[in-house]
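Colleague: Kindly return the folded structure for what I paste below:
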Amino acid sequence: MPVTTDLVATYRGPRRVVRRLLAMGPREDRALVILIAACVVVFVAQWPRLAREAHFTGQELNPMLGGALLAWIFFAPLILYALALICHGIARMFGGRGSAYDARVALFWAFLAASPLILLHGLVAGFVGPGPGLQAVGLLWLLVFLWFWMSGMIEAGWSKA
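Modeller: Alright, predicted model coming up:
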């Protein structure tokens, strides 16, 4: 199924989409592409905020974009791999039976599936700036991300007999 179709389907039933992704078999290249795509979207979502900040502070935009690129394309994937491994270990302590790959797919897919809200957050940060609107969109993203991630972890870890 195309990624866009899976993104929309995730908002209707995240467990079904994760189940379908895991049924394709363990392929680390697929997990990595999902993660890199999510990180690229988050990097792009930073542009409006960084442009606003550069305009108001008089800083150069290019170094700020370079720092965001370094953070989101090079460091964030490493951190997210470590987070997935830690969560897999915690799930195993509480009776989870999924593999580390399953935990990675659950986390990475949740991150990518919630990315439309990250784009909205970036637009609000860039055009509206700090305030209750930005906090509301950030909270909405966090709740949706946690919903997708926990649903994926349940599908990946506890539904295996």
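
Colleague: Only C-alpha atoms from now on, for both contacts and neighbour counts.
Modeller: Will do.

Colleague: Can you give me the buried ones in the biggest helix by length in the chain?
Modeller: Counting residues, the longest helix in the chain under DSSP state H turns out to be helix 28-57. By neighbour count with 16 or more other Cα atoms under 10 Å, helix 28-57 contains the buried residues 31-32, 34-54.

Colleague: What of stretch 128-144?
Modeller: By 16+ other Cα under 10 Å, the buried positions in stretch 128-144 come out as 129, 134, 137, 138, 140, 141, 142, 144.

Colleague: Residues in contact with the host helix or strand of residue 143: which ones?
Modeller: Following DSSP states H and E, one finds residue 143 within helix 132-153. For helix 132-153, contacts defined as Cα atoms under 8 Å, 6 or more residues apart in numbering pick out 10, 14-15, 18, 102-103, 106-107, 109-111, 113-114, 117-118, 120-121, 124-125, 128.

Colleague: Hmm, residue 98 is touching residue 160, no?
Modeller: Yes: counting by Cα atoms under 8 Å, residue 98 touches residue 160, with 6.7 Å between them.

Colleague: one more to put side by side:
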Amino acid sequence: MSVTRELLRSYARPRQVMRALMDGNRTSDRPEARGFIYLLVGLLIIFLSQIPDLTGTGLAAPSLSEQLTGEDGPAPLDARLAITLFAWIFVWPLILYLFGGLTHVLARLAGGKGQGVNARLALFWAILAVSPLFLLRGMASVSHSSAMVMVMNYAIAAGFFWIWLSGLFEAERGEGAERA
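Modeller: All right, here's what the predicted structure looks like:
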């Protein structure tokens, strides 16, 4: 299974991709590890997409610089990059693990029959699947096109919710569910 091909297929057939991912997890001796790698790679790509804004070359540079200004002026570039990298690689995974667990509990209350690892996999895969759109958003930010940045923000949100909710639905169907 090529990850790049599956990422592209996620936009057209997210439920089939999620079934393939769950089948791969079923045969794995460490099913949580694959989802965690998907999450980390997706968050790293999202961090890389923010570098233009952090360096001051992107569209959001003035407002971001104002937020990071202290008594001595703006924070040094290496500090801004380090803090942002720390947040994306160490803080967001914790938040997303909690969110993935919460969505699984809510799905269980609504009648879901899946496993928690598959619910988290749906969330983490959706983040990885939309991460290339974040790179396009970063390029639009460098071009200083606020309309294009807004379009990319909507595309990211729509793509994320389409892939995640479709994957979550498939993950919560349970192992014995009839396959369509």
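
Colleague: Once they're superposed, what TM-score comes out?
Modeller: TM-score for the superposed chains, counting by TM-score structural alignment, normalised by the length of the first structure: 0.91, backed by 159 aligned residues with a Cα RMSD of 1.8 Å.

Colleague: Apart from its chain neighbours, what residue comes closest to residue 84 of the second structure?
Modeller: Once flanking residues are discounted, residue 84 of the second structure sits nearest to residue 47: 7.2 Å by Cα to Cα, 6 or more residues apart in numbering.

Colleague: Quick one: map the one you found onto the first structure.
Modeller: When the first structure is aligned by TM-score structural alignment, residue 47 of the second structure is paired with residue 43.

Colleague: before we move on, the earlier item: so the residue nearest to residue 84 of the second structure versus residue 40 of the second structure, what's the distance?
Modeller: For residue 47 of the second structure, the distance to residue 40 of the second structure (Cα to Cα, to the nearest Å) stands at 10 Å.

Colleague: From the contacts of helix 132-153 of the first structure, list the buried ones, please.
Modeller: Neighbour counting by 16+ other Cα under 10 Å classes 10, 14-15, 18, 102-103, 106-107, 109-111, 113-114, 117-118, 120-121, 124-125 among the contacts of helix 132-153 of the first structure as buried.

Colleague: returning to what we had before: which part of the second structure lines up with the helix holding residue 143 of the first structure?
Modeller: Under TM-score structural alignment, the counterpart of helix 132-153 of the first structure in the second structure spans residues 147-168.

Colleague: Looking at residue 98 and residue 160 of the first structure now, which is surrounded by more residues?
Modeller: residue 98 (20 against 11; other Cα atoms under 10 Å).

Colleague: any idea how far whatever residue of the second structure lines up with that one is from residue 121 of the second structure?
Modeller: Taking TM-score structural alignment, the alignment pairs residue 98 of the first structure with residue 114 from the second structure. Distance of residue 114 of the second structure to residue 121 of the second structure, computed by Cα to Cα: 12 Å.

Colleague: you'd agree residue 38 of the first structure is up against residue 107?
Modeller: No: if you go by Cα under 8 Å, residue 38 of the first structure and residue 107 don't touch, sitting 10.7 Å apart.
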